[in-house]
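Peer 1: quick one, structure for this:
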Amino acid sequence: MTAAERATRTREADALCARAFDDAGCPDSGVALVAVGGYGRQELSPYSDLDVVLVLDDGVEPGAWAAGLWYPLWDSGVEIDHAVRTLAEVLERSGADLRVALGMLDARHLAGDPNLTLRLRTAVLAAWRRDARLRLPELRRLGEARAGRLGELADAAVPDLKESVGGLRDGTVLKALVASWLVDVPHADLERCRQGLLDVRDVVHSVAGRSTDRVTPEYWPEVADLLGLADATAAQRHTRALARRLTHISRLTWRRTDAVLRRPRTSGARRPQLQPVAPGVAVAHEEVVLDRGTAPSSDPLLLLRAAAEAAERDLVLAPATAARLARETPPLPDPWPAGAREIFVRLLASGPGLLPVWETLEETGAVDAVLPEWSRVRLLPHASVVHRFTVDRHLVETCIEAAALIRRVARPDVLVVAALLHDIGKGGRTEHSAAGEPIARLVARRIGFDDREVDLVAGLVRRHLLLPEVATTRDPDDPATLALVTTQVRDREELDLLAALTEADARATSEKAWSPWRAELVTGLVRRCGAALQELPPPDPAPASVVVPDTVRSGAEHLVVEVEPRPAGSLVRVFGRDRVGLLADAAATLALQRVSVRAARAWTQEVGGRDVGVSEWTVEDADLDAAVLRQRLEAIAAGRVDPADRLRRPGPTRLEPIVVVRPEASARATVLEVRAADRPGLIHTVCRALAGLGISVRSAHVSTLGPQAVDVFYVQEHAAGALTDRRAAAAAHAVRGALAESVAPR
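Peer 2: Now for the predicted structure:
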């Protein structure tokens, strides 16, 4: 089935309509027969209806010929959807009913007065363009309603080629958006997808022997044969690829339409205003693009950075930018540097903003540059009907679900990478968990995880079905049930990761896969296994020691900053007379300089009978001036600069911060564990809140894992020991409140 055959069907239908018009004795002036909808677009499938309207000029009364026109069409056996309207009635109905307006945008002359058809088309298009800003929001709502009913063609088990998201209806809507003159689309891609889906629909009509847009599973083998494809899976992948591309074009066009509708009307073209948001990356008209003067060939992290910024900000990653970066960005080394892995984790943990960005990476070929293993599962249908998405889409959805659970785990970076890879073994003959483990191990090692982290990722992929299988098929009170889990899961950290992955996987599968009953069974099993895996508290960290500068030893200088170059960044050391608030000031200094902190630790060191506060900061910035940092630190310490307002970030975070007291973690200090969205000034906010209570930070262990900071603070009463339970609770409350306040809207 080809466009040529559709053209032949259209010519035959046109001839039939013109002959009926002439035989009925319709007037040649003031009356026109027009095709609308799919017939107007010349897209007739074997069993399509003919949508036609007999249009009368204002003042023309219909005679017997208006009724006689339809009899020969009915007698021919063709299904017709017909109406008789005056020109004024057509325009009125188009203005009142959006569906009628869409059909009339494709009006095509069949017989009668061509001037009347021309006036009709001109008036319909003029009204559409005039009222577009008012009508497009309604058109958007209609599309969202269709999506809620039918889902996405690329992922549905029984797709609707016309009404599903990414189907032929969306192709028609895109043409209407272009007709509004507000936005444009990539026409070649749009037409390729539309014509491809029309070919599939023609074949489905032939297989079914009737008019239908739904492709049931038993149709796929014959569809494949008629399309000249290898098998049913190839036919599904072909169809779903067309739909996914059309879905991407549609989402991108609607995002751009929404941006246009939000902007005030202007006369003339507006030059995009670039707002730099990261090295080499800027935002223009709500899309992430390259900043001026950026050379992709000089920065191997640029593709990942642009994608992460777009996903975290829930903005469009401009397809032209993604395609250029995929072509020109140098390949990442094997293994990746730590900075690349951190950006990749930020992308995966960005939440709902991940999906449109990942689609752009897919459609521009950029995913293959980052994760070549993705081709194994691209557009792969799930064997189980319980899944609502194809395998690749399910993996992305699992990442989105996992992003909401990262506060529960100590290693969110491991969680989201395992979420992306947990079904990567599907599509072969080997059980997919077993097949996926070596692939996950290879990917985890390449992106820069160490041996233990590689084992964690691979183990999660291998055992991602363990908890639901055991919870739903074994007696929870039988000791052997716990043994099934605890003999395979090494420690509580891995159990927590497996529990979060299980929930994310189930939620991404379908609502039924994470029912309250199933959730309760899994949660109960995890609770019992956690008690069995309870470990002894870790020992207090060994005290650190470095050479303190002579000027600090002698008391000649109160504050000293040293910068030591390191691969892919620097190590910053801050020395000063030990006091409550010193660490907060050091953290503020780096935050105000927009220095990106990857890790930090702090301690008190006795030198010559006096206590010296020391902190070390591993940062991404390679070009730092110690003198500038010291000058800023002294201004903050002296109270000349208050960093609080400058570090306030507008808008709430997606996940609330978690602050927990760990009484079992140390015998000499009170341990506060803080998990919060990584951002400038986070460490300063925590330390300042503690200093406000007169609590001293004796040791700090800070790490950034993708989008989440996991910071552990060993705190004491100044010149004393661990906090009382009451003081510990007050400290946790103060830190939690400070973090919440620091991200509240102004």
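Peer 1: C-alpha only now, for contacts and for neighbours.
Peer 2: OK.
Peer 1: what ranges do the strands span in the stretch 551-700 of the chain?
Peer 2: In the stretch 551-700 of the chain, the segments counted as strands under DSSP state E, counting those that start in this stretch are 559-566, 569-577, 597-607, 610-619, 658-661, 670-677, 695-705.
Peer 1: I meant the stretch 151-300 of the chain, not that one.
Peer 2: 275-278, 281-284, 287-290.
Peer 1: which of those is buried the deepest?
Peer 2: With neighbours defined as mean count of other Cα atoms under 10 Å, the strands of the stretch 151-300 of the chain peak in mean count at strand 287-290, which reaches a mean of 26.
Peer 1: sorry, back to before: possible to save the strands of the stretch 151-300 of the chain as TSV with distance to V686?
Peer 2: Output for the strands of the stretch 151-300 of the chain, formatted as TSV (distance: least, Cα to Cα, whole Å):
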stretch	distance to V686
strand 275-278	25
strand 281-284	30
strand 287-290	32
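Peer 1: out of those strands, nearest to A7?
Peer 2: strand 287-290 (39.4 Å; Cα to Cα).
Peer 1: next, the second sequence, to be compared with the first:
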Amino acid sequence: MQDATQDRLPELLLAALADCGNVAAARAAMREADAALADRFREGADITELVHLRATLVDKLLGWLWDRHGPLNGIGIALVAVGGYGRGELHPCSDIDIMLLTSSSPDESQQQLIAALVTELWDLGFDLGHSVRTVEQCRDEARADLTVATTLMEARLLRGPENLFAEMVSAVAAPDIWPSDRFFEAKVEEQRARHHRYDDTAYKLEPNVKGSPGGLRDIQMIGWVAKRHFGAATLDELIAHHFLSQGQLRRLREGQAYLWRVRFALHILTGRREDRLLFDHQTNLAELLGYEDAAYTLAVEQMMQRYYRTVMDLSRLNEMLLQLFEEAILLDPDATPEPLNERFQVKNDYLQTANDQVFSRDPSALLEVFLILQQRPEIRGVSAWTVGLIKRHLYLIDESFRQDPRNHRLFLQILRAEEGVTHQLRRMNLYGVLGLYIPAFGRIVGRMQYDLFHAYTVDEHTLFVVSNLRRFALNRFDHEFPHCSQIMQSLDKAEIVYLAGLFHDIAKGRGGDHSELGATDAQAFCLEHGMSEYDAKTVAWLVRHHLLLSMTAQKKDIGDPDVINEFAGLVGDKMRLNYLYLLTIADVRGTNPKLWNSWKATLFRDLYNLTVRALRNGLENPVDRAELIQDKQETAMQSLLDDGVSESSISEAWSLLTDDYYLRYRGAEIAWHTQVMLRSDLNSPKGFFDVRRQTSGDGLEAVLYTPRTKRTFAQTTSLLAELGMTIVDARIVPLKNGYSMDTFVFMELDMRNDVDEARLERIRNAIRQVMNTTDDSAKPVTRPPPRQVRMFSTEIAIHFDEDIASRRTILEIIAGDRPGLLSTIGQAFIEYGINIDTAKILTIGERAEDVFYIMDENGKPLSQKTCDALGDHLIEKLKRQS
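Peer 2: Prediction:
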């Protein structure tokens, strides 16, 4: 059968079934047929034929099985295919949904016959869904349950009495069972809820081919509504009803065919019903579908870009067609339009063109649409016909359109509006206008980056960034990020940061530095749109340096005044700092919401405040260490005095602290550490510790006071990793008495802020083990890395530098993020007699980019010989771990 031509497969299966004496042989014959289908798929056979062919093969097999159960014939029972199988569409591992339709409730003997049939169906190895119903039960259940009604609408008779099947079809199609208006409203609500389960975006890293927005369910949705309202058996019939053009039907068919190919390949690869484009499958799937790596784009990225662009187009068609149905089913076709101007009017609360020639006569109306929607928020949207008209006139957005001063004014008006900026940018992207007006943006539509850090496609991420910035500007969102809202609402020209957000990643995937390329694009765009040279350069500077603040906060020691002074010198003035601060927070939150946490917020805020202070002093008057220390001491002192601690007790504890300690911690942290010291034995040979929930954050923080000879970093990070915590900060500061203050900030892996007291006590017990052990070695971490992380291989990179001012060595390690990574590094430090001063822990998706400020046992920077040996040792240990 492997060599059989596609159209002979059903006959060959029938011949094989005729020779079958039992179900096991029939199952083997079907497996062989499925293998032939997979071969045909790999050879590039038409996917529509393959999907329908598999349904035909199952028809033949079920027919053979039905005939084997001869007593079922002639007793008023019909075998009916329902759901996707009823449509005649089956993928290699799809559910086989059937119904046994009976003329009356089956008696005991009939129940036994049905049970025997169903048992053999299971024995065939199908993922079977089945029900037994009478016509009356079909009607009652369809009336009560929309899902049942939808399933039965797609029923197809396989075997049994035709009149019984016709009776059922008539019963569930009765006008009182889900009339088209109620059916439409319920289905729209069902789709809305389904989209919400997928975060209302098709651009997730691991989308669902079937259920995500723009997926196969959205195409089926159109068919269901068409069938209920028009009785249309196929989408082709919508052309006669003027609901689809030939071009739109072609795009629907092409989109469905692409998604079918993806789903068919998923089933072949996994050997099961799998609709999720998991990282586990994406690379192999791209190879199976024929993609190859290119100069700047991986094969998997090309495949996913095609996928995302397909579902975007299908989402657009779904929205337009459902709106057409709404206008036909729910709205008043004779409503009187309200003229807005000579180009646009409002009918049934939807914006529409005054006539079919509006865009051809005045192409600028293609932008005016979105401005009107901003100015008239009571308008529900754009009429479906007008959406189609926009699509047919997109060719007008050419170079002359982009150079037209009127269009420049319209676009900036949209960007400067008080309300609806993000909403209209999203609509412009959905309708295809934004990517044509800004061609560089068009090149990132649907572009994904194959990693775990970027949760969305580049265009979707970009629009999330602008959306986050917009929320800072609107008073009703002040409670979310009060500090950002305060800064944003004080800006004279908010459009500068919106444009920076729009262009910050616009050069992704071109090769070269995307920040530099994007800055060039941004400056040219701003100048073309009549902005001043100063404002254009500001936007370009923000794009060029959009990673500067986050990388400084997360990878450098911002307790070091030299770092602050250097950063302040790069920023130059407070206006740029304000713009950069807002852009950074909006960018990080828009990259992957799960990776945003209170610790990052604190780091960014600290860097902002320290830089404001440096800029206030003037770049010619660098931040002074003594002044910083004094400020922190005053803050901590006041807090402690307010809590009733005596000044003499504070002075006693602080006599052990060094200037480096004060530079590393905030005033509130110093006050907590002081409280812990005052209630403990400062001469304890084991030391002491405390753990608490962060007072202004989502995580936990631990402070360990231990003899300097005790190495706690490897052991503490090991135990916390085994407990499923992720460490975001570590600082180890020597004190004057031979002890050290080690602090860790950590969170649950999923960043949840619901650590209960029992969980907190387990963490305390784990740290207590560290304090009590006399062994320096750390226990190995047995917890496996998350599934997604295991799909990536990050090249290990080790880089040493010297912090001359603070007399420390800076070690940067890039490696795949794995549980126990920090403990492995810490163990290597113990073996080489290295002391950690500060650790900057940064996880970027599947990559760990950690920076350690370290010294030898004598408190000096590492020699070149030690750096070389340590680097080789770390690479060897990390390779074994990966």
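Peer 1: I'd like the distance between E516 of the second structure and N578 of the second structure.
Peer 2: 21 Å (Cα to Cα, to the nearest Å).
Peer 1: between those two, which one's more packed in?
Peer 2: The neighbour count for E516 of the second structure versus N578, taken as other Cα atoms under 10 Å, is higher for N578 (20 against 17).
Peer 1: residues in contact with the more buried one?
Peer 2: I487, M488 (Cα atoms under 8 Å, 6 or more residues apart in numbering).
Peer 1: now tabulate the strands of the stretch 551-700 of the first structure in CSV and tack on distance to R9 of the first structure and mean neighbour count.
Peer 2: What follows is the strands of the stretch 551-700 of the first structure, written out as CSV (distance: least, Cα to Cα, whole Å; neighbours: other Cα atoms under 10 Å):
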stretch, distance to R9 of the first structure, mean neighbour count
strand 559-566, 71, 17
strand 569-577, 67, 22
strand 597-607, 65, 20
strand 610-619, 68, 21
strand 658-661, 65, 18
strand 670-677, 60, 24
strand 695-705, 60, 23
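Peer 1: can you give me the helices for the stretch 401-550 of the first structure?
Peer 2: 412-421, 432-446, 451-462, 466-473, 479-486, 492-509, 516-532, 550-553 (DSSP state H, counting those that start in this stretch).
Peer 1: quick one: D690 of the second structure is in a strand?
Peer 2: Yes. Assessed with DSSP: H, G, I helix; E, B strand; the rest coil, D690 of the second structure lies in a strand.
Peer 1: ok, it touching Y705?
Peer 2: No. Under the criterion of Cα atoms under 8 Å, D690 of the second structure is not in contact with Y705, lying 9.0 Å apart.
Peer 1: pick out whichever of these two has more residues nearby.
Peer 2: Neighbours per residue, other Cα under 10 Å: of D690 of the second structure and Y705, the larger number sits with Y705, 27 against 17.
Peer 1: that one looks like it's in a helix, true?
Peer 2: No. Y705 of the second structure: not assigned to a helix; according to three-state DSSP it is strand.
Peer 1: how much space between it and D742 of the second structure?
Peer 2: 6 Å.
Peer 1: reformat the strands of the stretch 551-700 of the first structure as TSV; add distance to A83 of the first structure.
Peer 2: Output for these, formatted as TSV (distance: least, Cα to Cα, whole Å):
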stretch	distance to A83 of the first structure
strand 559-566	77
strand 569-577	72
strand 597-607	69
strand 610-619	71
strand 658-661	64
strand 670-677	60
strand 695-705	63
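Peer 1: so which of the helices of the stretch 401-550 of the first structure gets nearest S76 of the first structure?
Peer 2: helix 492-509 (48.5 Å).
Peer 1: give the aligned range of the closest one in the second structure.
Peer 2: Under TM-score structural alignment, the match for helix 492-509 of the first structure in the second structure covers residues 574-591.
Peer 1: now stretch 284-300 of the first structure, how far from the centre of its chain.
Peer 2: 20 Å (Cα atoms, centre = their mean, to the nearest Å).
Peer 1: next one: stretch 683-697 of the first structure
Peer 2: 35 Å.
Peer 1: so what touches it?
Peer 2: Contacts of stretch 683-697 of the first structure (Cα under 8 Å, 6+ apart): 579-581, 583-588, 602-603, 713-718, 731, 734-735, 738-739, 742.
Peer 1: quick one: buried residues of that stretch?
Peer 2: Judged by neighbour count using 16 or more other Cα atoms under 10 Å, the buried positions of stretch 683-697 of the first structure are 683-691, 694-697.
Peer 1: of all pairs in the residues you listed, which one is the farthest apart?
Peer 2: I683 and G694 (16.6 Å).
Peer 1: so how many other residues sit close to the nearest residue to Q449 of the second structure once chain neighbours are set aside?
Peer 2: Take Q449 of the second structure and drop its neighbours on the chain: the residue closest to it by Cα to Cα, 6 or more residues apart in numbering is E301, 6.6 Å away. If you count neighbours by other Cα under 10 Å, E301 of the second structure ends up with 24.
Peer 1: now swap in the one 4 residues further on and tell me
Peer 2: Q305 of the second structure has 20 neighbours, counted by other Cα under 10 Å.
Peer 1: which residue in the first structure aligns with it?
Peer 2: Q305 of the second structure maps onto R237 in the first structure, by TM-score structural alignment.
Peer 1: D155 of the first structure versus its match, what's the distance?
Peer 2: 10 Å.
Peer 1: ok, now M104 of the first structure?
Peer 2: From M104 of the first structure to D155 of the first structure the distance is 31 Å (Cα to Cα).
Peer 1: in terms of neighbours, single out the busier of the two.
Peer 2: Using other Cα under 10 Å, the more surrounded residue of M104 of the first structure and D155 is D155, with 26 against 23.
Peer 1: just checking, that one touches F389?
Peer 2: Yes. The pair D155 of the first structure and F389 passes the contact test of Cα under 8 Å, sitting 4.5 Å apart.
Peer 1: what do these two both touch?
Peer 2: P381.
Peer 1: list residues touching both of R237 and D155 of the first structure?
Peer 2: P381.
Peer 1: spatially central residue in the second structure, please.
Peer 2: A455 (3.3 Å; Cα atoms, centre = their mean).
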